[in-house]
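[1] Make a model of this:
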Amino acid sequence: MATLLLSSHTISLSQPNFCFPRRTKKPRAVLNRTQKMQVPYELKQGQTRLFHKLPSGLNMEVIVQKGVADKDPYDRNSENPPLVFVHGSYHAAWCWAEHWLPFFSACGFDCYALSLLGQGESDAPSGSVAGTLQTHASDVADFIQKKVLLPPVLLGHSFGGLIIQYYITNVKNNQAIEMGNFYPMLTGAALVCSVPPSGNSGLVWRYLFSKPIAAFKVTRSLAAKAFQTSLPLCKETFFSSTMDDQLVLRYQELMRESSRMPLFDLRKLNASLPVPSIPKGSVELLVLGANDDFIVDAEGLRETGRFYGVSPVNVERVAHDMMLDCSWEKGAKVILSWLTALNK
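    The predicted structure is shown next:
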């Protein structure tokens, strides 16, 4: 199930056009692989598709776009943190490559969008689901440890946000290290329309009692996958009402092709939640929601903010798929402003 966030306060979107430097090292590509998506995503100019081999032997798709802004040779603090993007259910690395990778790379950030196992062009594990919260977070950590030179900023959407929440609880976790799972340090993390720390069960129950019609639509759309065949339902679930229908159809097709198996067993996942708490202020964190998010409610966003001791930000006139919506630049500018503050 894709997932959720809204907010407790609104901010101005008239952000300055900050831009930053570039880094140069290029990872190696794995070539000549059979495409797993019958409708493959065509990369944009400046993007490269790589495959990172995990300890399991499976390959994880990574779409890379390096920072292109000029670096000031006299500014010792001008090196930007790399950005690592983690998608949610029914999506893959392409959802970031469409708008946000070109945007952030143009401002000097090296960008890496991952496709979790069983999604996009990544290999699929054996079994009926792609993994668990633990295995997905461990795969992200393995990629960062082996391929990312500086402590990155992790950005996660929907259930990808929950994976990031699990990741940050394991940074400097001695028990995780003893079990062979090393979680590299981060510069920060941004939770974009993320599932709250307690999972999606609270959201479902609130919808059942306060918005029964919406609850039925969300369940039909996501659990029954009706969004894959119904254009109106796909649009209402993920996008703004002003989104062009032809664009919605394109993304609907890509989402249908992206997810060959569920990210999680939701019953087992919810039984393992909430994620462990972390000391307030131990990680620089942005909690970002969309005012027109059909999936997540305002209380879900406030829960996430309270859990981490930060004030969540609500972006107006944007829907759940903030990075693909017709006003995608609104959320991108909020994140850019936050990244600018981190870099000072």
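[2] from here on, contacts and neighbour counts on C-alpha atoms
    Will do.
[3] Could you double-check that L191 sits in contact with H157?
    Yes - shown here, L191 and H157 form a contact pair, counting by CA atoms under 8 Å, at 6.3 Å.
[4] Tell me which of those two has more neighbours.
    Shown here are L191 and H157; by other CA atoms under 10 Å, H157 has more neighbours (33 against 30).
[5] Let's compare: structure for the following, please.
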Amino acid sequence: MYVDIEGPAGGGQAGRLELLHEEAAGTPRGAPPLLFVHGAFLGAWCWRVHYLPYFAERGYDAYAVSLRGHGGSGGRDEVATASLSDYADDLAEAVAAFDEPPVLIGHSMGGAVVDLALRRGVAASAAVFLATVPPTGLAPVGTQLMLTRPRLLWELGVLQGLGPGWVDIDEAQRLLFAQGLSPEALLEYTGRMQPESQLALAEMGMPRWPQWRGVEVPVAVIGAEADLLIPPWLVRTTAWLYGVRPRWIPHAGHAAMLEPQWQRGAEVVAEALGELILQR
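    From the prediction side, this is the model:
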């Protein structure tokens, strides 16, 4: 499924955004649809592995969008210069295809994109920020990794500069996952990763003060307890800025939706959704 986007495109269907969908199973529960937004280096495919079927089985129409230049979307040739603002435009285009405002669920960079889209007035029923880039930016955690885990930071640079085929998969395992994946799954996931927009990466390093004010929809902030990229202290900061208590996925790393025990994260998201929908 695709929705039209404006601007240059290359890769995927030209000028179009990939929108994956798992239809709600059983009797409709009257809940709004869910729209998952991936993080840097990924695509909508990361949600299809586990989360889209999981939430569809629980009565939600579950969707995932690939931002321009990612997954099966157009714009691959232009992704190096895409900004967070461009990605927010993509999300607005995807939301416009819905008959009712969806719940926006953003992971990592996708959380920053959701935040920006909401401040522009994109319609949503609620928002879930999952291991998301905080409004304070990533410069502090970059410094922390440089001092404590420089090899992991190096591998991120390898992924960005040379592509997934050059990444040390053992280091990728440590960076993204708290639980041991099978070699087959690890190769599959790292092989589907891709370089990210250099501009968007630079923007994520900078704080967005005081732009954290102004999100009017109900919000949940969820962190992964063993996340090296968005550690718990950053999650607590983000939750404080949104005025909510943080929720935690136990024993999970940054890519919680792909962990062997991915159900732990899905259950935390499901619990948050139940409470957010009641607040509408």
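[6] Can you calculate the TM-score here?
    The TM-score (TM-score structural alignment, normalised by the length of the second structure) is 0.88; 268 aligned residues with a CA RMSD of 2.1 Å.
[7] Just give me the match in the second structure for T340 of the first structure.
    In the second structure, the residue matched to T340 of the first structure (TM-score structural alignment) is G274.
[8] show me what contacts S122 of the first structure?
    36, 51, 58-61, 115-116 (CA atoms under 8 Å, 6 or more residues apart in numbering).
[9] Can you select the buried ones from those residues in ChimeraX?
    The buried subset of the contacts of S122 of the first structure, as determined by 16 or more other CA atoms under 10 Å, is captured in ChimeraX by this line:
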select :36,51,59,60,61,115,116
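[10] In helices, which of the contacts of S122 of the first structure appear?
    Among those, none falls in helices (DSSP state H).
[11] Redo the contacts of S122 of the first structure as CSV? Include distance to S327 of the first structure.
    Listed next are these as CSV, based on distance: CA to CA, whole Å:
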residue, distance to S327 of the first structure
K36, 30
F51, 31
L58, 36
N59, 33
M60, 29
E61, 27
S115, 24
L116, 26
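[12] Now do the buried residues in stretch 327-343 of the first structure.
    327-337, 339.
[13] what do you get for stretch 245-265 of the first structure?
    Buried residues in stretch 245-265 of the first structure (16+ other CA under 10 Å): 248-249, 251-264.
[14] where along the first structure do the helices fall?
    Assigned by DSSP H, the first structure shows helices spanning 94-97, 100-106, 133-147, 159-170, 174-178, 201-210, 212-218, 231-238, 245-258, 266-271, 298-308, 328-342.
[15] what angle do the third one and helix 159-170 make?
    Orientation of helix 133-147 of the first structure against helix 159-170 (axes from the mean of the first three to the mean of the last three CA atoms, to 10 degrees) gives an angle of 70 degrees.
[16] and if you look at the last one?
    Between the axis of helix 328-342 of the first structure and that of helix 159-170 there is an angle of 10 degrees, by the same axes, to 10 degrees.
[17] Quick one: list the elements packing against helix 328-342 of the first structure.
    helix 100-106 (3 or more CA pairs under 8 Å, 6 or more residues apart in numbering; DSSP states H and E).
[18] what's the average distance of the helix it packs on to the second structure?
    On superposition with the second structure, the mean distance recorded for helix 100-106 of the first structure (mean CA distance after the TM-score superposition for the first structure) is 0.3 Å.
[19] Which residues are in contact with the aligned partner of T238 of the second structure in the first structure?
    Aligned counterpart of T238 of the second structure in the first structure: T304 (TM-score structural alignment). By CA under 8 Å, 6+ apart, the residues touching T304 of the first structure are 196-197, 287, 312.
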